[in-house]
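K.L.:
Sequence first, predicted coordinates after that:
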Amino acid sequence: MSAFTMAASAVGVKVTTTAKRASAKRATAKASSSAFSARKASLNGVSLAAFAAPSVAASKSSQIRALRSAVFAAAKADRSKADDPDAGKGQRVMIIGGDGYCGWATALHLSNRGYEVCIVDNLCRRGMDDSLGFNSLTPIRGIHERVRKWKEVSGKDIELFIGDVCDYEFLSATFKKFEPTAAVHFGEQRSAPYSMMDRTKAVFTQTNNVMGNINLMYAIKEFAPDCHLIKLGTMGEYGTPNIDIEEGYLTVEHNGRTDTLPYPKQGNSFYHLSKCHDSTNMIFCTKAWQMRTTDLNQGVVYGVATEETMMDPALINRLDYDAVFGTALNRFCIQAAVGHPMTVYGKGGQTRGFLDIRDTVRCIQIACDNPADKGEMRIYNQFTEQFSVNELAALITEAGKKIGLDPQVINVPNPRTEMEEHYYNAKNSKLQDLGLEPHLMSDALMDSLLKIIIEYKDRVDKSLILPGVNWTESASVGQQLEKAEKVKA
């Protein structure tokens, strides 16, 4: 508790205006970025000099290993500073969608490091579970109880605004009240299968996501023009092209001319397409209104535990395992824990980027601390490793056997319209260059995830772990009901 007492005193300085807050934030971020660049240049200089000097006895590979060690040591030192209880002093961060999986963990992570945090959420994700008959494997408390418990455990306040970002009057009032220096936007419908269930959910996904993001950009323009927009995108925007996936932009030579353009988008669901629309709108508004924007194209997130969510049972994060909101990794772990074969869709060669929830929250912190310049839209690919579906199943099989499980695998018809075997090589260096020290999907991590799942396996509804939404059968609600009646007959 002494650490929390120190943290509470560390954030005692109040900044009275948005301009002062933004100025302090930019100065801190600029100093941090300059220090990192200087260190990196220094390390590069040492390595080049060593390679050029004929008297150096060490091999080039030894020099490379030494350089890597120095870079990782520097990144570790940066990580230590990022974990200081006053690391975020002076920054006011609005977490839109802060009651959700990534948003809740991020809100606690930043609050614990001295950022002043507010959560904006309309709680519709909980309503979706209720309407579909789903539940989180882990029992999650109501948002008001969560925030009260965080105050009790940490001594820190998180402001709470319950409302919809699609309601511009509500959003405007929230901006004027909180005066954010950064707005982190998690507040979108985030499930591809949900968006493909029927016409109504497809329209809701596009309307909620695209219009909400436009409202947010107008709120920044009108009430907090120095506010840094940090938007959660998805690696799914890129699709599965037969070329390397760059971080947001691609330099193209065509008919003797060269330009750097946004990387082509190939969304594979109405959800992914909503994210593509977001990105295009953000590029336009960033240029037109001289906004500061960062788009984080995130891979598949896994894990439940962060330092903060495990501080009290009332703070635990959600774990979705159903066929609509649950990831393949979560479903496989649940299936292995309850003795059901892991259901691999199709050939299982579908490959995606993955990252630990602890890296998600750290990436958001890095983005907050390194704001884009006015008129600049930065794009980072936010993942740490790549796996195919078959590789995930193999990892879970190996980890499960170590704790007494006997996971099996079956291949089932793929309900999605997607390539089941493809080239996939995505770049992801920018966040690591800024100090991200990844948590990789090791055996120990997989063991801990499986053990958490086993602890709560009595809450598993086995009817939810089978393949669900079929892309080709998406239709209007009326047609869906007619089809259901025919099946009954």
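P.N.:
Great, that's in hand. Numbering: from 1, shown residues only.
K.L.:
make it CA atoms for all contacts and neighbour counts henceforth
P.N.:
Noted.
K.L.:
Roughly how far does Ser111 sit from Thr417?
P.N.:
41 Å (CA to CA, to the nearest Å).
K.L.:
Looking at the two now, which is surrounded by more residues?
P.N.:
Ser111 (26 against 11; other CA atoms under 10 Å).
K.L.:
And for Glu253, the neighbour number?
P.N.:
10.
K.L.:
On the three-state scheme, the nearest residue in space to it that is not next to it in sequence is what?
P.N.:
Excluding its sequence neighbours, the residue lying closest to Glu253 (CA to CA, 6 or more residues apart in numbering) is Asp259, at 6.7 Å. Put simply, Asp259 is strand when judged by DSSP: H, G, I helix; E, B strand; the rest coil.
K.L.:
Check it against this one:
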Amino acid sequence: MKIIVAGVDGYIGFALTQRLLSKGHEVLGIDCFLRRKEVDEMESKSAIPVADWRDRQRALEAEFEGHFSFVEMDITQSYDRLRKLFKEFQPDTVANLAQQPSPAYSMIDQSHANFTQINNVKGFNNLAWCMKKEAPESHMVTIGTMGEWGYPNVSIPEGFFRVEREGRKDILPFPKQANSFYHVSKIQTSDNAWFLARVWELKFTDVMQGIVYGSRTREMNKPELRTRLDMDEAFGTFVHRICASAIAGHPIPLYGSGKQKRPFLPLKDSVQCLELLVENPPTDDDSIMGYRVVNQLHEWYSLDEVAEKVVDKASEIGIDVQVEHIENPRIEKEIHHFEPEVEKLPNLGYEPSTTMDEEIEILLSDLNDNTERVENLGHVIEPEVKWR
């Protein structure tokens, strides 16, 4: 297959690109290096050294000769150039990971809120217009978040549910409840995908992804092919931040009660799932009018349960770390029901390849190999962005 990966330099994008190339696909990567700039803005950097892009590109080209190409581009600013790429490359699938992915970053101030929503919605729209004009038979896999659903007091279906009201029945999109300007941007993107599937008959897979964690996949066999791993409050996902806290000698910060439940997915399984979705476009059996919604997660825990796993694994390598409950900077339910349905990915062949305990052990080991670097970044762990 011929696949465009927008956001190729990112945490998941770089790992997914390697997986797709290892399976013999041809990949055109696009990036404007927004993630690197945003992490710099947070006065942070990857806790595990990450090669600059040119070294990464050369490593991919050497490892997968003739199957990888790259274009530096901001997809929100270069529509005509992007459309020309679609016309020339003729992708079978587009993987849209070119997004501002942080709730905290979107809540810093008015400027960051507006940037997040404009960037995420405009980037998706430009890709969709290119599909319509130049590759209408292609399929887009776009990354949403399980956070779009909020935390309803009922089970969360994969996109749609049956409704009966005043004697009438219908199948409707399940309601969404945003918890940040970022989450609102993802809901807007989901609504646009559902709209365009109906009016333009394009095919979309909308991935409601859990919190992804992990420092490596099997393809990352040399330093230039390692993905980034952030630990700051905006771009360090929960598991990464608390593992880094243990290595930095910093108490593990739990927001409020720590009883909030969250869905999790190892990076190894994230790329496995995305590979399956890229290679298997929506069908009449798993979509409505070409719009497929997938809950992409492996397991779910309360945050204090994950913290306890990190405490236990850290103790095995001689690190004593404490848990500290701090004031919750977010506005959220701390005790809530959480029961997502996960059927479509197992039906495509997804099988979990690892466990959280195994991945935490690898994470701690990789971070411990970079102790001085992690300790020097200890100042970015404590939250400063407030939702109020």
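P.N.:
On my side now, so go ahead. Source: prediction; values computed, not measured.
K.L.:
related to what we said a few turns ago, contact partners for the alignment partner in structure 2 of the residue nearest to Glu253 of structure 1?
P.N.:
Aligned by TM-score structural alignment, Asp259 of structure 1 pairs with Asp170 of structure 2. Counting by CA atoms under 8 Å, 6 or more residues apart in numbering, Asp170 of structure 2 touches 162-164.
K.L.:
check contacts around Thr205 of structure 2.
P.N.:
Contacts of Thr205 of structure 2 by CA under 8 Å, 6+ apart are 139-142, 277, 281-282, 291-294.
K.L.:
What lines up with it in structure 1?
P.N.:
Aligned counterpart of Thr205 of structure 2 in structure 1: Thr294 (TM-score structural alignment).
K.L.:
do Met131 of structure 2 as well
P.N.:
Taking TM-score structural alignment, the alignment pairs Met131 of structure 2 with Ile220 from structure 1.
K.L.:
For that match, which residues are in contact?
P.N.:
Contacts here follow CA under 8 Å, 6+ apart; on that basis Ile220 of structure 1 touches 175, 226-227.
K.L.:
ok, now with 10 Å
P.N.:
Applying CA atoms under 10 Å, 6 or more residues apart in numbering to Ile220 of structure 1 gives the contacts 172, 175, 179-183, 214, 226-229, 289, 291-292.
K.L.:
next one: Arg388 of structure 2
P.N.:
Per CA under 10 Å, 6+ apart, neighbours of Arg388 of structure 2: 107, 329-331.
K.L.:
likewise Glu275 of structure 2?
P.N.:
Taking CA under 10 Å, 6+ apart, we find Glu275 of structure 2 in contact with 16-17, 19-20, 23, 95, 141, 269, 350.
K.L.:
Quick one, which of the residues you listed are buried?
P.N.:
Those of the contacts of Glu275 of structure 2 that meet the buried threshold are 16-17, 19-20, 95, 141, 269, 350, by 16 or more other CA atoms under 10 Å.
K.L.:
ok, back up a step: out of the contacts of Asp170 of structure 2, which sit inside helices?
P.N.:
The helices in this structure, assigned by DSSP state H, contain none of these.
K.L.:
Mind putting those residues into a markdown table with distance to Val8 of structure 2?
P.N.:
Formatted as a markdown table, those follow (distance: CA to CA, whole Å):
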| residue | distance to Val8 of structure 2 |
| --- | --- |
| Arg162 | 37 |
| Val163 | 40 |
| Glu164 | 43 |
